[in-house]
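[1] 3D model of this:
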Amino acid sequence: MQPKSLGTPQCPIARSLERVGEWWSLLILRDAFDGLTRFDEFQKSLKIAPNILARRLRGLVEAGMLEKHLYSERPARYEYLLTEAGRDFRPVLWALLAWGNRHLAPEGVSVQIVDGETGAAAEPVLVDRHSGRLLTEPPFRLAPGPAANAGTRARRSRGLRQHHLEEEEGHV
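    Coordinates of the predicted model:
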């Protein structure tokens, strides 16, 4: 059973987990990226109980990841389409896929990301949109943003002090 709230409204990771952190939700999003849109398609793919699927789809709609559209009036049937926020989630799923291939696939890679033009295997990395540089530490780190409250500023300040200590000790 998942908690109702992670209780850290300033943390974007906690906010993200509240929206999509439940594993059925991630698999529904994976299937939506594969083109599935209808309840019965998700149910067949995931072999999930109808009540759980209905709850997860409702949660993804409420979170703004999917939109619900009526495609049949009698009986009422809906399809679920990715929203802009949902489509923006693709790199997160691809990063999970790459991490799983690297660390959790002793039998080898079963699904991989490939270049659609060449067929060559691709390896996702995070880069800064402005500079094009890889997001590695150092020089990149977490810092409080303009909307950070005092607690978030203190937490990020502790992280910065720890980073400087590690740098001085030669661990970075």
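
[2] contacts, neighbours, all on C-alpha from now
    Fine.

[3] sec struct for the residue most central in space within the chain, please.
    Centroid-nearest residue in the chain: V92, 4.2 Å away (criterion: C-alpha atoms, centre = their mean). Here V92 is recorded as helix under DSSP: H, G, I helix; E, B strand; the rest coil.

[4] can you name the next helix or strand after the helix or strand containing A98?
    Per DSSP states H and E: A98 is located in helix 90-103. For helix 90-103, the following helix or strand on the C-terminal side (DSSP H and E) is helix 150-169.

[5] chain center to that following helix, what's the gap?
    Helix 150-169 has its C-alpha centroid displaced from the chain centroid by 26 Å (C-alpha atoms, centre = their mean, to the nearest Å).

[6] helices and strands around that helix, which ones?
    Helix 150-169 is packed against no helix or strand, with contacts defined by 3 or more C-alpha pairs under 8 Å, 6 or more residues apart in numbering; DSSP states H and E.

[7] Proceed likewise with the subsequent sequence, for comparison:
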Amino acid sequence: MVARKSLKGDYCPSARALDVIGDWWSLMIVRDAFDGMTRFSEFQKSLGIARNILAERLRTLVERGILVAVPTAEGRARMEYRLTAMGKDLFPVMVALRQFGERHLFAPQEPRSRLVDRAAGRPLRLDITAEDGRAIGPDEAVIEKVPEAG
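    Below is the predicted model:
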């Protein structure tokens, strides 16, 4: 298997973020954590993932600060995995992925899960705005690159 290149020192924030959470199993674990799952068995049942792969992804998510492992009430041998503040900051990323999937990967009347406001039961929407409140799309944004050292 080819070793993964680290993006830890890259100047691009997207690259560094992908270095921390750049595989789909990890994002699916984070999705399930947002859905309230905390235990190894819950993640395994939801995802149908092999135990060794799940254990490795959970270990990596803990090492990188996305999840924290805490002993369960039953004792120290069993752990629960909870989102850290850093992990909770992935919420807009998960909403954006969901909106992309809803917009492009489902037929209009095809059944799908919904993400709703817990208090009101209404669907959520993620919009990108400038500091002054204007809606911004890809044509109105530009990445300011770090100047190359000469």
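
[8] so how much does the helix holding A98 of the first structure differ from the second structure once superposed?
    Helix 90-103 of the first structure: mean distance to aligned residues in the second structure after superposition is 0.5 Å, counting by mean C-alpha distance after the TM-score superposition for the first structure.

[9] what is the neighbour count of I48 of the first structure?
    I48 of the first structure has 13 neighbouring residues, counting by other C-alpha atoms under 10 Å.

[10] and the nearest residue to A49 of the first structure once chain neighbours are set aside, how far from R56 of the first structure?
    In space, and not counting its chain neighbours, A49 of the first structure is closest to Q43: 7.3 Å by C-alpha to C-alpha, 6 or more residues apart in numbering. Q43 of the first structure sits 11 Å away from R56 of the first structure when distances are taken as C-alpha to C-alpha, to the nearest Å.

[11] cool, Q162 of the first structure as well?
    Q162 of the first structure sits 39 Å away from R56 of the first structure, going by C-alpha to C-alpha.

[12] the more surrounded of the two?
    With neighbours defined as other C-alpha under 10 Å, Q162 of the first structure and R56 compare such that R56 has more, 19 against 12.

[13] ok, and the closest non-adjacent residue to the more buried one?
    Closest residue to R56 of the first structure apart from its sequence neighbours, by C-alpha to C-alpha, 6+ apart: S25 at 5.9 Å.

[14] angle of the one helix or strand the one you found maps to against helix 90-103?
    According to DSSP H and E, S25 of the first structure maps onto helix 23-33. Put simply, helix 23-33 of the first structure runs at 110 degrees to helix 90-103, going by axes from the mean of the first three to the mean of the last three C-alpha atoms, to 10 degrees.

[15] quick check: buried residues in helix 23-33 of the first structure?
    The neighbour-count check on helix 23-33 of the first structure (16 or more other C-alpha atoms under 10 Å) flags 24-33 as buried.

[16] what does stretch 60-67 of the second structure give?
    Result for stretch 60-67 of the second structure [16+ other C-alpha under 10 Å]: buried residues 60-62, 66-67.
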